[in-house]
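In: sharing a model prediction with you, sequence too.
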Amino acid sequence: MASVVLRCALWVMSASVLGASAQGNYQKFIALGSGSSVGTYYQVANTLCHAINDERLVHGVRCINRSTGGSIYNIKALQAGQLDMAITRRDLLDAAMDAQSSRPDLEVGVGLRYLKSLYSMPLVAFSRADSGINGLNDILGKRVNIGAKGSGKRSAASAIFDALGWSSSDFSELTELSSAAMVEAFCDGTIDVFFEALANPNAMYATIIDDCNGRLIEMSPAIIDRVLAANSAFKLTPIAAGLYNHHAGESKAIGFEAVLATTDALTDGTVDIIMQLVSQVESP
């Protein structure tokens, strides 16, 4: 019954929008920026695009999932007009919309728009079970992947390093691998530690744990308190017990909120149709 009501609502809405298309109130193709093809952004973008495309004969809008470099890249691509919508972090979007923001990696973007909260993103670090790494302080001197430039995990890892007073010289190597390359490097022993921020549970973490002997690195309350005090972008986002093998207890974690964003260039009529559809999609 709900699907029938939704379809009827879309017919009414689409008739209005399509009737106004000559005045520029309708956009046929939507490029949705996501992230690495193995990450949660990409999976969620696929789900959102499927929800839109399943009804494309009704409303005439087609969504295309664009794999990208991640949160910061997506904001810059929105600002440049290369994307119509994107998934990004709420704190980064807020910073890009704040004329008083002093983030060096973002420019204030006129016309950026928040659309919808999607899910929480706990930031985690992984090491191998036999690495001797028992806490975050133990990663000093190790080979650590902090993520590709423009990715959310890269800026998050940098924020943690700043809060703890760490620099690149405290590690034997800092790599800038994409999520896909990072998994391969971890599993073949090329790196010791990596940072990631995905919704839970997810297949990547399960693979890391089950196939590559990976384990979550616990963040101590003292480290969490220091990071939260130094950077208000982080929020407490614990990881529930039992989501993965060898993860019997709840893990204390900090993280972010993933959101859907666009710009004023996307017409109100198109936004109305998209929001009517994605509001029916369950978050991961």
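Out: Nice, I can see it.
In: could you use CA atoms for every contact and neighbour count after this?
Out: Will do.
In: burial of the nearest residue to Gly33 once chain neighbours are set aside, as a residue count?
Out: Spatial nearest neighbour of Gly33, excluding adjacent residues (Cα to Cα, 6 or more residues apart in numbering): Ala86 at 4.3 Å. Residues near Ala86, counting by other Cα atoms under 10 Å, number 30.
In: second structure follows, compare the two:
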Amino acid sequence: MKGKTLAWALTAGLASFSMAHTAQAADDKFVTIGTGGQTGVYYVAGQSICRFVNRDSKRHGIKCNAPASGGGVANVNGIRSGEFNFGIMQSDHQYKAMKGLPPFDKEGPMEDERAVFSLQSEVFTILARRDAHIANFDDLKGKRVNVGNPGSGQRDTLEEIMAVKGWKKSDFALAAELKPAEQASALGDNNIDAMTYFVGHPNGAIQEATTTVDAVLIPVTGPAIDKLLAEKTYFTKADIPGGVYTGNENPTPSIGGKAVLTTSAKVSPDVVYEVVKSVFDNFDRFKKLHPAFHDLTEKDMISVGLTAPLHEGAVRYYKERGWM
């Protein structure tokens, strides 16, 4: 009898422990942020956001992870499918997804898309081997160019430029589809003549490339670019600062936009609130995690580059701080 009583007590105790453990697990909220390639600023941004969210997870019960992903277009699709709760993307991709414009026209308008805050400025960047004799965008014709992996911001932006210029991929001797992490070595090994990137500066992949091979940044200017800027207001004129990369001492003009953290209206306001709070309550520390964050300001982050409505959880925090 005592044995049965002991066994029952042990079973009940284990059941209670299991139920308590399950209840605790149910209380935990797991959020995933879609980022980009590991050499890019998106990846650093996602990792940095999660760093501050996870520091306070005992209080709010949220655990955050930010895996590498295919980039902005892939992050839009990841939010839409539920693979990601948040995603970092170009401001133009946020706009296109909201309106259901290419490359999101097949899925239709993403009416539940919501902005959280903007991040660093980004510039469409072309880096070419000096011995490829590429001085401007038109010189890319007949060259071996990495157009970027499908789903990346660089690929989508390049295709917009090609469309306004009336170009096709066949205008290149090679249209490589390398991921960001593969570009620098391909340029250094003379497998491509030029690489493209839509990214904040300074960038690790471009630093790597310019220290391993004599390479130059290529200006993206001209009448076709002016036409693109007039038609696509989510792009602006932008410069890559001079002196950031070896052998490139002068500013390089191009087009750009903002990186934006985006989510869905389906994500809990409490979760979005805590993610926003984690960043802005640690803002000075956050800005030190990458040189591209150095010039960020709270005022710009909650207004500039946001082409979708703000999520109500973000609005709650901004109103508490007296910013809205």
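Out: Looks like it came in fine. As the structure is a prediction and not an experimental result, all values here were calculated from the model.
In: next, the TM-score between them, please.
Out: The TM-score (TM-score structural alignment, normalised by the length of the first structure) is 0.85; 259 aligned residues with a Cα RMSD of 1.9 Å.
In: the residue nearest to Gly33 of the first structure -> the second structure?
Out: In the superposition onto the second structure, Ala86 of the first structure corresponds to Gly87 when matched by TM-score structural alignment.
In: so its match versus Lys299 of the second structure, what's the distance?
Out: With distances taken as Cα to Cα, to the nearest Å, Gly87 of the second structure is found 21 Å from Lys299 of the second structure.
In: is Leu261 of the second structure in a helix, a strand, or coil?
Out: Following DSSP: H, G, I helix; E, B strand; the rest coil, the label given to Leu261 of the second structure is strand.
In: give me the nearest residue to it, chain neighbours excluded.
Out: Using Cα to Cα, 6+ apart and skipping residues adjacent in sequence, the residue nearest Leu261 of the second structure is Ile88, 4.6 Å away.
In: again, but for Met13 of the first structure
Out: Nearest in space to Met13 of the first structure, with sequence neighbours left out and distances taken as Cα to Cα, 6+ apart, is Ile273 at 7.1 Å.
In: ok, the one you found touching His59?
Out: Yes: applying Cα atoms under 8 Å, one finds Ile273 of the first structure in contact with His59, separated by 7.4 Å.
In: ok so, going back, surely the residue nearest to Gly33 of the first structure meets Ile30?
Out: No: the pair Ala86 of the first structure / Ile30 is not scored as a contact, 10.1 Å apart, by Cα under 8 Å.
In: so where do the helices sit in the second structure?
Out: When assigned using DSSP state H, the helices of the second structure occupy the ranges 2-27, 41-55, 57-60, 72-81, 91-99, 153-165, 180-188, 204-212, 223-231, 269-280, 283-287, 298-301, 312-320.
In: tell me which of the ones you listed lies nearest to Leu119 of the second structure.
Out: Distances from Leu119 of the second structure to each of the helices of the second structure were compared using Cα to Cα; the minimum, 6.2 Å, belongs to helix 298-301.
In: whereabouts in the first structure does that closest one align?
Out: With TM-score structural alignment applied, helix 298-301 of the second structure matches no range in the first structure.
In: ok so, going back, nearest to Ala66 of the second structure, out of the helices of the second structure?
Out: Going through the helices of the second structure one by one, with Cα to Cα as the measure, helix 41-55 comes closest at 5.3 Å.
In: average gap between the closest one and the first structure?
Out: In the superposition with the first structure, the average deviation recorded for helix 41-55 of the second structure is 1.0 Å (mean Cα distance after the TM-score superposition for the first structure).
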